[in-house]
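Q: Here is a sequence together with a model predicted from it:
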Amino acid sequence: MRILARRISVRRTLLKTGSEQVLGIPKSGRSRAITISPQTASLLRKHQLRQKELRLSLGDAYRDRGFVFAKESGDPIQINNFGQRSFANLIESAGVKKIRFHDLRHTCATLLLAKGVNPKIVQERLGHSDISMTLNRYSHVTPTMQDQAARLLGDALQF
């Protein structure tokens, strides 16, 4: 992932093959770039600065493999460990409903669609090759969305 002018580029994915992790191409078969908010860009820049300071303090002990999020050694984070330990601890300390790390994709899609973002944009952000995957699997209807639809229809039918 590279941050350029508030855009991040997803060029590789970390795949687990047996006990090893290897870098591969994203599932869609191609890289993609998405725009991020100024707040997210600022947080990522701060993270990169801390990571650079860590790299300098560890010297040769840090293996820079180009990961934005890595262990203190520079090695890739084991996603299973992250999801079951670190992310679970973050969720617990935040006092919010327990979710899996992957559920953040569902939340992202639902929030964007609820705010009226064009489904094709949501599809692109999630990296889906087919819009049906985005709409059928990653969008969820909330009571607020149903209320809004009812109000809009009621307004349209008023004489």
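A: Nice, thanks for sending it over.
Q: For the rest of this, base every contact and every neighbour count on C-alpha atoms.
A: OK.
Q: hang on, isn't residue 54 packed against residue 72?
A: Yes - at 7.5 Å, residue 54 and residue 72 qualify as touching, with contact defined as Cα atoms under 8 Å.
Q: For residue 68, give me its contacts.
A: By Cα atoms under 8 Å, 6 or more residues apart in numbering, the contact list for residue 68 reads 1, 48.
Q: Quickly note the distance from it to residue 133.
A: Residue 68 sits 27 Å away from residue 133, going by Cα to Cα, to the nearest Å.
Q: For this protein, which segments are assigned as strands?
A: Along the chain, the stretches classed as strands by DSSP state E are 2-4, 7-10, 13-17, 20-24, 32-35.
Q: next up, a second structure to put side by side with the first:
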Amino acid sequence: MPIYKDENKKDNPWYYSFEIKDENGKWKTIRKRGFRTKKDAEKAEISIKDAMNKGTYVQQSKLSFSEYLNNWLANRRDIKDKTKVGYKVIIEQHIAPLIGRIPLSEVNAMTIESFLTKIEEKNFSESYVRNIFKVLNKSLKDAERKQLIIRNPAALVAKPRVSKKEMLCWTPEESKQFLKAIFDHRLRIIFVLAIHSGMRMGEILGLRFCDVDLTNMKINIRNILNFKNQLQAGTKTNAGNRSISISDFVVKQLEIRRQNMLKEKAAAGDDYDDKDFVVSTKYGTPYSKAMCDAVWRRLLKKSKLKRIRFHDLRHTCASLLLSLEIHPKVVQELLGHSSIQITLDLYSHLTPNMNKDAAYAMERLLDLDDEDVQTEPESEY
């Protein structure tokens, strides 16, 4: 057995070392140090050779964790640019400084647990800590799939918990009060669409008049305005690509917006850059999310209503519809959720009577007359 003892080491001096031919027919050394006893080294060597014979042996990567993460992110073609930017920030600002120098092959569950403890001490939000863990888990899962490591150590670590936040919505009275308060604003259509149709901010800012069918009272949601202020084909999810029906009121507001846009175009002359956006600056250029958020905060303060996020207008739309007993499947399709389960999970507190209604509906369907119901059970015999 090629088991050796390093006489210069007092602790864990035993190691195994043997040579094999690689796929090119060249000899290379397989060596592993750090065993407490000769027997431990022998067992490990037997296990490695057995894995080689079965074709399950994974050659441990010599890359540092930072090197691997940078390479992993650069070659990801299945994520959006905004997501890639977010991952890059997490890697460079949080993962690399703490555990980036550790060899990829030596990252284990204890490494990750210790790392998460340090991250949690920085008082980041629970959702941000979960996002940091998500990058670790995804990257290490890919390393396992590519056989750079034997097993994804993040799979052995409990995910950081995220407490469920209270969902804030406006009542019908609050919604009407806000819409009334902003009715003289040139871009009130933003908030009309958010409350009446539940569209996301990016969907509203990416909406063009060519996507609007006023005759048939429909909006085709096919694009979003991304974080680079560019029109991006496709929405947040595949289900987000959808057609939604709109009311007479929304149709009228869209017609008013189009008339005002034509006036702005005439006033700007050659300086107008017509991109057909429903929501735009007075010169036709896209209205960024930062600009939209600034207007929202200013109008919210002016209205003196309960403070909610812009995204909560989407929740308001859903809650108002469900309060009118609109079926959750209809709400799901309107909001563009990928499954009805998401809708039910988000708004289950708004449908507490569904089970009770189902029970009474079954009773009405199978109702028996009093004379059909025996008050005393028949004898067994």
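A: That came in fine, so what should we check first? Since this is a predicted model, take the numbers as computed values, not measurements.
Q: re earlier: okay, and the common contacts of residue 54 and residue 72 of structure 1?
A: By Cα under 8 Å, 6+ apart, no residue touches both residue 54 of structure 1 and residue 72.
Q: Just give me the residue right at the centre of structure 1.
A: residue 105 (6.3 Å; Cα atoms, centre = their mean).
Q: Tell me where the longest helix sits in structure 1.
A: Secondary structure of structure 1 read by DSSP state H shows that its longest helix is helix 38-58.
Q: Structure 2: matching residues for that one?
A: Against structure 2, the aligned range for helix 38-58 of structure 1 is residues 248-268 (TM-score structural alignment).
Q: what's the neighbour count on residue 54 of structure 1?
A: 15 (other Cα atoms under 10 Å).
Q: How much space separates it from residue 32 of structure 1?
A: When Cα to Cα is the yardstick, residue 54 of structure 1 and residue 32 of structure 1 sit 29 Å from each other.
Q: again with residue 117 of structure 1
A: Taken as Cα to Cα, the span from residue 117 of structure 1 to residue 32 of structure 1 is 19 Å.
Q: So which of these two has more stuff around it?
A: Between residue 117 of structure 1 and residue 32, counted using other Cα under 10 Å, residue 32 has the larger neighbour count: 18 against 13.
Q: wait, isn't the more buried one in contact with residue 10?
A: Yes - Residue 32 of structure 1 is within contact range of residue 10, at 5.4 Å (criterion: Cα under 8 Å).
Q: now the equivalent of residue 75 of structure 1 over in structure 2, nearest residue through space, not along the chain?
A: Using TM-score structural alignment as the criterion, residue 75 of structure 1 maps onto residue 285 of structure 2. Nearest non-adjacent residue to residue 285 of structure 2, counting by Cα to Cα, 6 or more residues apart in numbering: residue 273, 6.1 Å away.
Q: and the gap between the one you found and residue 216 of structure 2?
A: Counting by Cα to Cα, the gap from residue 273 of structure 2 to residue 216 of structure 2 is 28 Å.
Q: Between the two, which is the more surrounded one?
A: Shown here are residue 273 of structure 2 and residue 216; by other Cα under 10 Å, residue 273 has more neighbours (16 against 10).
Q: Can you give me the separation between that one and residue 348 of structure 2?
A: Applying Cα to Cα to residue 273 of structure 2 and residue 348 of structure 2 gives a distance of 45 Å.
Q: Also residue 288 of structure 2?
A: Noted for residue 288 of structure 2: a distance of 33 Å to residue 348 of structure 2, by Cα to Cα.
Q: Tell me which of those two has more neighbours.
A: Between residue 288 of structure 2 and residue 348, residue 288 has the larger neighbour count (other Cα under 10 Å), namely 22 against 15.
Q: The nearest residue to that one once chain neighbours are set aside: what's it in contact with?
A: Nearest residue to residue 288 of structure 2, sequence neighbours excluded (Cα to Cα, 6+ apart): residue 229, at 5.7 Å. With contact taken as Cα under 8 Å, 6+ apart, residue 229 of structure 2 is in contact with 286-289.
Q: what do you get for residue 70 of structure 1?
A: 76-77.
Q: Report the separation between it and residue 103 of structure 1.
A: 21 Å.
Q: just residue 131 of structure 1 next, same as before
A: From residue 131 of structure 1 over to residue 103 of structure 1 the distance is 19 Å, taken as Cα to Cα.
Q: who has more neighbours, those two?
A: Using other Cα under 10 Å as the criterion, residue 131 of structure 1 and residue 103 rank with residue 131 on top: 16 against 11.
Q: Can you tell me what that one aligns to in structure 2?
A: Aligned by TM-score structural alignment, residue 131 of structure 1 pairs with residue 340 of structure 2.
Q: Verify the stated contact: its match with residue 327.
A: No - if you go by Cα under 8 Å, residue 340 of structure 2 and residue 327 don't touch, sitting 10.5 Å apart.
Q: Stretch 128-142 of structure 1 spans what distance, first to last residue?
A: End-to-end distance of stretch 128-142 of structure 1 (Cα to Cα): 22 Å.
Q: List of residues touching that stretch?
A: Residues contacting stretch 128-142 of structure 1 (Cα under 8 Å, 6+ apart): 28, 105-107, 109-110, 113, 119-120, 122-123, 126.
Q: With distance to residue 2 of structure 1 as added columns, please give these in TSV.
A: Shown next, in TSV, are the contacts of stretch 128-142 of structure 1 (distance: Cα to Cα, whole Å):
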residue	distance to residue 2 of structure 1
28	18
105	20
106	23
107	23
109	22
110	26
113	26
119	25
120	23
122	20
123	20
126	17
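Q: No further questions, thank you.
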